[in-house]
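In: Compute the structure for the input listed below.
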Amino acid sequence: MAIDLAPISLPATADAEQFKDFGREILGVNPGGMSEEQMKEVHDLLHKYSVLLFRDVDVTPEQQYNLTKSFDPSSENHGHGNDFSKTPGRKLFELNAIPGVPQVKLIGNGTVYNHEGLSEAVLKHPSHTTFHKTHVSAEDTAKGITRFQRWHMDAALYDLNPPRVTTLYAKVVPQGPHQTVRYDDGTGDELEVPLAATAFVSGKTMFDILSSENKSVAVRGRVKYSPHPYAWMATAHALSTGLGIVSEGLEMPDDELPLWDEDKIKVYPMTWKNPVTGELHFQVHPCGVRELFVDPLPAVASREGALYPDGAHLTNLMYKMQRPAIAPSLVYPLDWRENDLILFHNRGLLHSVVGELKKDQIRAFHQCNLAASDEPAGPTPEDVRKYA
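Out: Predicted structure coming up:
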């Protein structure tokens, strides 16, 4: 018996046509106790729709871990490792492990007491003010103006492989008026969002809307991430859109980074192939990229109008390829309710924390993702011939 689905609720700003195959609400299913048949269907649905939402469900940390692990049964460690205190660059974000299930982390805002075995946890909602080069003024913040904090996928990007799926479970959701994301990049773009929303953009859409010339680059391109990228970027500043680092030379020098092994540095294709649909997703963490490599055109490809037909080694290309996909009409800001659980295809989209919260606005979420047992697959030779 097929699982019942409903469309996700899109904001008025969204281009509904671009979201026709993005996001679904799962109806009448207990995510903590799915049958093997239901789990197989959910697996395929996630890869088809990228985000699955379960409203008003009860899920224990153990059930959340088991659900996440079912997408990759041989995986064991959280995407940044189970002992987060040893993660270089951890000042960019804080994760508190749930006792007994260290792969499930408590994230959010404010001080939480007696929570799942934690007597006290001081949580801090990530804000653009700690990472961006420029900040929204205090006056505008008081009026509800905010920004995307940092567009990313959940991944260590060094040593450990990017998780296949992330699960997020809302235990406490703060209440308050909507805020307005201001891009502050000269475009005038703004987006109204619920308080403390999580924003998503589709990697498939990011690829699909590229020009044919840039699609050719995307299927031929590879990105090399910094060793210990979160330590590397911790001393730098992000752009006002949260989509990459400002070029100021403030990144941590290699000789000051924690000890690293060249073999553990990650080099990934710009586009990752969806294992169920076969479609390509433009999947690059914009803040951690050190170098870009573009392979030469295949011998059978036309060189007329092609970018980098003989290949290239670059350091600055991502922003102009990724910025169109975070336009207000292409962003899905999830309006959380308490006891909502979402699964998102971490290898097929980017997401960002949004908004500003005061200390007394409590937000408590359980997050789980697991470093994958495999590397993401890039485009096939047939894909390269098709788009190059």
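In: When you work out contacts or count neighbours from here on, use the C-alpha atoms and nothing else.
Out: Noted.
In: Pull up the distance across stretch 267-280, start to finish.
Out: Taking CA to CA, to the nearest Å, stretch 267-280 runs 17 Å from one end to the other.
In: again but with stretch 134-154, I slipped
Out: Using CA to CA, one end of stretch 134-154 lies 24 Å from the other.
In: Then stretch 352-365?
Out: Stretch 352-365 end-to-end distance (CA to CA) = 15 Å.
In: What lies in contact with it?
Out: If you take CA atoms under 8 Å, 6 or more residues apart in numbering as the criterion, stretch 352-365 is touched by 106-112, 125-127, 141, 146-152, 168-175, 179, 181, 195-200.
In: hang on, Gly28 packs against Asp4?
Out: Yes: applying CA atoms under 8 Å as the test, Gly28 and Asp4 come out as touching, 7.2 Å apart.
In: contacting residues around Thr87?
Out: The contact partners of Thr87, by CA under 8 Å, 6+ apart, come to 80-81.
In: for comparison, sequence B:
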Amino acid sequence: MPHSTASRIIIHPITPPEGSTYDIGAELRNADLENISPADAAVIKNALYTHQVILFKDQHSLSPKTQYEVTRLFDPAATGYGHGKTLDAKRSILHPDLKTIPHQPQVQVIGNGHVAEFEGLKDVTLKHPHHKTFHQEAISEEDDRENTRFYRWHIDAALYDLEPPKATSLLAVKVPKTQYQNLRYDDGSGDELRVPRGSTAFVSSYRMFDLLSEEDKEFARTTRVQYAPHPYIWMSPAKSRSDGLGLISSGLELPTSRLPPIDDAKINILPMCWKNPVTGKLALQIHPSAVQKLILKDGVVVDDLAEVREIVHRLQRPGIAPELVYPIDWEEGDFAIFNNRGVLHTVTGSFLPEEVRVFRQCNMAASEGVVGPDDE
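Out: Now for the predicted structure:
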């Protein structure tokens, strides 16, 4: 451990390009992640909750064990899996996207293409999620190379039984560098955004809350969200809106009879607004695809799924406007950590089968619940 009581870490907030107004993202320099002092840990934790997405460059030699330990800085009592024990359930929409590292099971491998051997995994084929498998309407094959969509705006969370992780880390191991793509919302707004191909896009849920009218802020502060049991299996036949922000209601969700056994005590009912532990600001933090019901201040339950989705989409859509999106332009060795309780994120882009892309991801179900607007 370093003997100095002061941290050498320097924080450089990300400067948005012309036309963008997002206020998240910071690069942390001079960090030795293999030897984090208490002072370093304090700087890193404060930076995450101030900037929501923090980036460490040139972390090529970072081990899965260290990635796990750094991710645990934000919740030292957390040890389990962020997406729960159904992570590899065959019917879950998450199943094709995640492979678990045998010697560090809290860390998963995601990416694209065939990998002969990596961290104890042998002969695996990774598949970058493509919107054509999830959206109701897809970009045409001939336009697909130049254009892309937000795949699925989400929070990393099981949303059944387990508490949402506090932080997620991503390490870019192998990145095929290619052209930018035109990201289309295709929702009638005409909104578009230029993004690096394969970028992970982030938006601030604090900004999303701040954009609400006073009436909607009061609604958000006093409403609770009930998530579907086994949500990633429940939603598996359903299709997404073209902006990736929630599902289209066509009655395709699986009925209770086709889900694994349900324990009502494990159903997640969470505040619509989550409080930042450092700034105290409120985030409009909803997983739009997994939501099933809304519980209003007076106890009334809104359980018409189409109505629930329309309400949530109306509240969240201003927060994903093009100027508010921070798309990371990944380079090999980039190590990013994001505040999973204060941002939404999504995959973008598409890769050919022969283009190999390898990332490591880590998050753990939290050891404590979400802090709502009225919680201390």
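In: Give the equivalent position in structure 2 for Leu95 of structure 1.
Out: Per TM-score structural alignment, the equivalent position to Leu95 of structure 1 in structure 2 is Leu98.
In: Oh, that last question was meant for Leu160 of structure 1, not what I typed.
Out: In structure 2, Leu160 of structure 1 lands on Leu162 (TM-score structural alignment).
In: what's the burial count for the closest residue to its match other than its chain neighbours?
Out: Excluding the flanking residues, the one nearest Leu162 of structure 2 by CA to CA, 6 or more residues apart in numbering is Ala365, at 5.9 Å. A count of nearby residues for Ala365 of structure 2, using other CA atoms under 10 Å, gives 27.
In: which residue lines up with Ala365 of structure 2 in structure 1?
Out: In structure 1, Ala365 of structure 2 lines up with Ala371, judged by TM-score structural alignment.
In: Counterpart of Pro76 of structure 2 over in structure 1?
Out: Per TM-score structural alignment, the equivalent position to Pro76 of structure 2 in structure 1 is Pro73.
In: From Val42 of structure 1, how far off is that match?
Out: On the measure of CA to CA, Pro73 of structure 1 and Val42 of structure 1 end up 15 Å apart.
In: what's the answer for Thr241 of structure 1, then?
Out: Counting by CA to CA, the gap from Thr241 of structure 1 to Val42 of structure 1 is 33 Å.
In: ok, now Asp374 of structure 1?
Out: From Asp374 of structure 1 to Val42 of structure 1 the distance is 20 Å (CA to CA).
In: same check, this time on Leu314 of structure 1
Out: If you go by CA to CA, the gap between Leu314 of structure 1 and Val42 of structure 1 works out to 39 Å.
In: Same question for Phe84 of structure 1.
Out: Between Phe84 of structure 1 and Val42 of structure 1 the distance is 29 Å, computed by CA to CA.
In: go on, Met1 of structure 1?
Out: According to CA to CA, Met1 of structure 1 stands 13 Å off from Val42 of structure 1.
In: Which of those two has more residues huddled nearby?
Out: Just comparing Met1 of structure 1 and Val42: by other CA under 10 Å the higher neighbour count belongs to Val42, 19 against 5.
In: that's a helix at the more buried one, yeah?
Out: Yes: with DSSP: H, G, I helix; E, B strand; the rest coil as the criterion, Val42 of structure 1 is part of a helix.
In: Contact partners for it?
Out: Contacts of Val42 of structure 1 by CA under 8 Å, 6+ apart: none found.
In: Aligned against structure 2, show me the partner of it.
Out: Structural alignment (TM-score structural alignment) places Val42 of structure 1 against Ile44 in structure 2.
In: and Lys386 of structure 1, what does it touch?
Out: Applying CA under 8 Å, 6+ apart to Lys386 of structure 1 gives no contacts.
In: in which helix or strand would I find it?
Out: Element membership for Lys386 of structure 1, per DSSP states H and E: helix 381-387.
In: List the buried residues of that helix.
Out: Buried residues in helix 381-387 of structure 1, defined by neighbour count with 16 or more other CA atoms under 10 Å: 383-385, 387.
In: ok, now stretch 43-59 of structure 1?
Out: Buried, per 16+ other CA under 10 Å, within stretch 43-59 of structure 1: 43, 45-55, 57, 59.
In: And the furthest pair within these?
Out: Greatest spatial distance in the buried residues of stretch 43-59 of structure 1: Lys48 and Val59, 23.7 Å, computed using CA to CA.
In: Where in structure 1 does the longest strand along structure 2 align, residue-wise?
Out: The residue-count maximum for a strand in structure 2 (DSSP state E) belongs to strand 107-118. Using TM-score structural alignment, the residues of structure 1 aligned to strand 107-118 of structure 2 are 104-115.
In: try stretch 222-232 of structure 2
Out: The aligned range for stretch 222-232 of structure 2 is 220-230, by TM-score structural alignment.
In: How far does the matching stretch stretch from one end to the other?
Out: By CA to CA, the extent of stretch 220-230 of structure 1 from end to end equals 26 Å.
In: who touches it?
Out: Here stretch 220-230 of structure 1 makes contact (CA under 8 Å, 6+ apart) with 88-90, 92, 156-158, 232, 257-258, 260-262, 264-271, 284, 288-297, 384, 388.
In: Can you turn the buried part of those into a ChimeraX selection?
Out: A single ChimeraX command suffices to select whichever of the contacts of stretch 220-230 of structure 1 are buried according to 16+ other CA under 10 Å:
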select :88,89,156,157,158,232,257,265,266,267,268,269,270,271,284,288,289,290,291,292,293,294,295,296,297,384,388
